[in-house]
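*Asks:* missing the sequence, but the structure's below:
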């Protein structure tokens, strides 16, 4: 009888973890599955553990092959897959019990080509957010496409998904050889799909190994590993340039945010004889990135890239240590005609780093928070804080006002110490206005101005101004 879902699991030297992985697959609430285990020439007892598990559960079957890498191992499993749907799991990871039920049910209802879901990082038995996946799975969607939902450019793994088998075969999808086989295939599938379901549910626990042989991703600072990563990135860029060129800049942005980090880390800890080859590789990486993506990086990353481009490794190491030590966020200061990152070498002219490298005006944010709202006699009082994120100095001036889309009503601001502010609103000021009002703030520091609207990042709370004979006016004020 044909199973609903085929799960392909490549295996290579994962003896400490494979048991937990297989148990998680056996415990899936979607029971009509087949699990195709492909031992890729393991040198430890992984194959024995898998064989014993398959002997107990007829849904599991084990195949052996000489070591060829995870991509060819997955391809070998796919050729044996009989299910209507297709999924992948790495043999050191864990799949939550309802993962495949949720993904398959979504595809049954939507008709999309594949469904994907959220990921947590599993480290020493503790689960934490996967920074690589978090932004892509904040909001659910049915029938989405990476062209419109650009955050999916971050979804570069195959094991947090269920694919339709006919979609896979129609486009002749196949994993390339090499250790970063996920990235080219994932991006290719996203572009070729007519519709993708995005689930905010956690469907995969991605392990960081604590013992045994390190995983490929944990050897990511090694020169051959970095070269393979660059090859995968180039493969994606070539595909996007041909099929979906408008996504290339967004993909490069993720490369600058995530992938380049491993090159920085390698240079931080490299021995003297390793620095030359790493710098040569870095020039290849930088040469392939789009000017648009390079122009949009944050100021601290811009400084790191500047130092990398000039081969200033010791200075780069100083900046990397500074980044790690800045637990409250890297500081920004007003300087002459703009805002600049107060980073190492900002005031040191010996290196002749242009001021533009440190320019951070787009990163300055005014944080406005309401702590209390309420009536004090006939007036409505709002008490809260106004602060510049990453700017240590207090504003010289703070202004606040209300708007209803047409009118602007200034308010008298009382400073209550530090970043505290308080305003009193006379309802008579709002007559003939409305039906709703928004509270705004403006700060000035050294002649530089930043503005914002009071908002609640999680939910908007509306406070009604209950005035006799006049009850239709409201204010969008966060608390």
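*Replies:* Nice, thanks for sending it over. Everything numeric here is computed off the predicted structure, so don't read it as measured data.

*Asks:* C-alpha only now, for contacts and for neighbours.
*Replies:* Fine.

*Asks:* which SS class is residue 388?
*Replies:* Applying DSSP: H, G, I helix; E, B strand; the rest coil to residue 388 yields a three-state assignment of strand.

*Asks:* with adjacent residues omitted, what lies nearest to residue 344?
*Replies:* Ranked by Cα to Cα, 6 or more residues apart in numbering and with sequence neighbours excluded, the top spatial neighbour of residue 344 is residue 319, at 6.3 Å.

*Asks:* now that neighbour: which helix or strand?
*Replies:* helix 313-325 (DSSP states H and E).

*Asks:* could you point out which element follows that helix?
*Replies:* Where DSSP H and E defines the elements, the next helix or strand beyond helix 313-325 is strand 332-335.

*Asks:* one step back: ok, the residue nearest to residue 344 - how many residues close by?
*Replies:* 20 (other Cα atoms under 10 Å).

*Asks:* also the one 10 residues further on?
*Replies:* Here the count is done by other Cα under 10 Å, and residue 329 has 12 residues near it.

*Asks:* below is structure B, check it against A:
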């Protein structure tokens, strides 16, 4: 860290944006239109989807919206569709830039946005009916800095639930909650699930870092770290599209650059949280990363080329070096602990064998109760080179068993 406020400039990220001058703050306030929601949308070669995305915004029951789209150098007719849609509804404004990536497009669009509130949407996704009305109403009632909600996936034209950790985080409504009291809300790190007060955005978040795939993580770290309170709603807000051609950035899980950036932004997000809020949020978010975010990265090792594997070993070792103490491992689910240990020891064949044996589905394996907790007999249970604590259940799994819950894999007698 260069000083107490500025992170080492791998992506040029500031934990604390530079203060806004009183003159600039007055100018910003004069531009804002009360009640208006500014929707920021980057668009690059999304011709098959852009009309539906635009229609889902302009068709919201909260009519006071402006949609600011930046065409990021599309070559597939996206711009022509946007121009036709803008001619039919003056709430849509279209801007353009040479292809520079979605983060640069978002920053450009923010300069044209005039709403009291600001949110984000990608050009291939869909806002669900009533979303902005619910979120603005909640913010009006609570006074929170931003609101977030659950979401669903669109895969092959069919809506599917979000990942289990997203569903758990949004199982219960939290209004005006302090993030330090409810750190589980940080698992929802994507920007298109949130509506921010523009005043809070400008003071605490301000812009997206360039370049990268996972800058949502950095934005969310600043937002969660600085927020006085947050509304977390249960009803889904956005349908997030998994494209059939697997061309979206987050689907490219075996891209070396994608993987490197995933770990890099995770490290920077953790630094931001520690600088702004201290170890509690840092440690909570590190737990989320280890249990949730890197599942897709380590699940498909058998498909990865050798250079990807070597980089993965390096990145996993770097992430594990952030563990604050040995006891922290009990926050991590055993199916992940075992694999992280194997990756750190460069045991690729054993990782692949573990995955082939179904080790990722922890509930399929028998559990044993011992004096110091519950241990699950995952693949490689008999391998004495793997630390025994790697197989120990913690968190919700251990709580469920202590409360008398059932276990699909059954139980074995203590040895």
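*Replies:* All right, it came through fine. The structure presented is a predicted model; accordingly, all values stated were derived computationally and were not measured.

*Asks:* TM-score of the superposition?
*Replies:* TM-score for the superposed chains, counting by TM-score structural alignment, normalised by the length of the second structure: 0.83, backed by 377 aligned residues with a Cα RMSD of 2.6 Å.

*Asks:* which residue in the second structure aligns with the residue nearest to residue 344 of the first structure?
*Replies:* Counting by TM-score structural alignment, residue 319 of the first structure corresponds to residue 354 in the second structure.

*Asks:* ok, residue 188 of the second structure touching residue 167?
*Replies:* No. Shown here, residue 188 of the second structure and residue 167 do not form a contact pair, counting by Cα atoms under 8 Å, at 9.7 Å.

*Asks:* dump the residue contacts of the match of residue 319 of the first structure.
*Replies:* Residues in contact with residue 354 of the second structure (Cα atoms under 8 Å, 6 or more residues apart in numbering) are 339, 360, 379, 380.

*Asks:* next up, the contacts around the third one.
*Replies:* Which is residue 379 of the second structure. Applying Cα under 8 Å, 6+ apart, the residues contacting residue 379 of the second structure are 354, 357, 358, 359.

*Asks:* residue in the first structure matching it?
*Replies:* By TM-score structural alignment, residue 379 of the second structure lines up with residue 344 in the first structure.

*Asks:* tell me how far the counterpart of residue 315 of the second structure in the first structure lies from residue 230 of the first structure.
*Replies:* By TM-score structural alignment, residue 315 of the second structure lines up with residue 281 in the first structure. In this structure, residue 281 of the first structure and residue 230 of the first structure are 9 Å apart, going by Cα to Cα, to the nearest Å.

*Asks:* ditto for residue 205 of the first structure
*Replies:* Per Cα to Cα, residue 205 of the first structure is found 26 Å from residue 230 of the first structure.

*Asks:* the more surrounded of these two?
*Replies:* A direct count of neighbours by other Cα under 10 Å for residue 205 of the first structure and residue 230 places residue 205 higher, at 25 against 21.

*Asks:* sorry, back to before: can you list residues touching both of residue 188 and residue 167 of the second structure?
*Replies:* residue 150.

*Asks:* can you show me the strands along the second structure?
*Replies:* Secondary structure of the second structure by DSSP state E: the strands cover 33-43, 65-71, 92-96, 115-120, 126-127, 146-155, 158-161, 174-177, 194-197, 230-242, 367-370, 373-376, 411-412.

*Asks:* wait, residue 450 of the first structure touches residue 440, no?
*Replies:* No. Taking Cα under 8 Å as the definition, residue 450 of the first structure is not a contact partner of residue 440, at 11.1 Å.

*Asks:* more crowded one of the two?
*Replies:* Comparing residue 450 of the first structure with residue 440 by other Cα under 10 Å, the one with more neighbours is residue 440, at 20 against 16.

*Asks:* assign a three-state SS to the more buried one, would you?
*Replies:* Secondary structure, three-state DSSP: residue 440 of the first structure is strand.

*Asks:* aligned partner of it in the second structure?
*Replies:* Checking TM-score structural alignment: residue 440 of the first structure goes with nothing.
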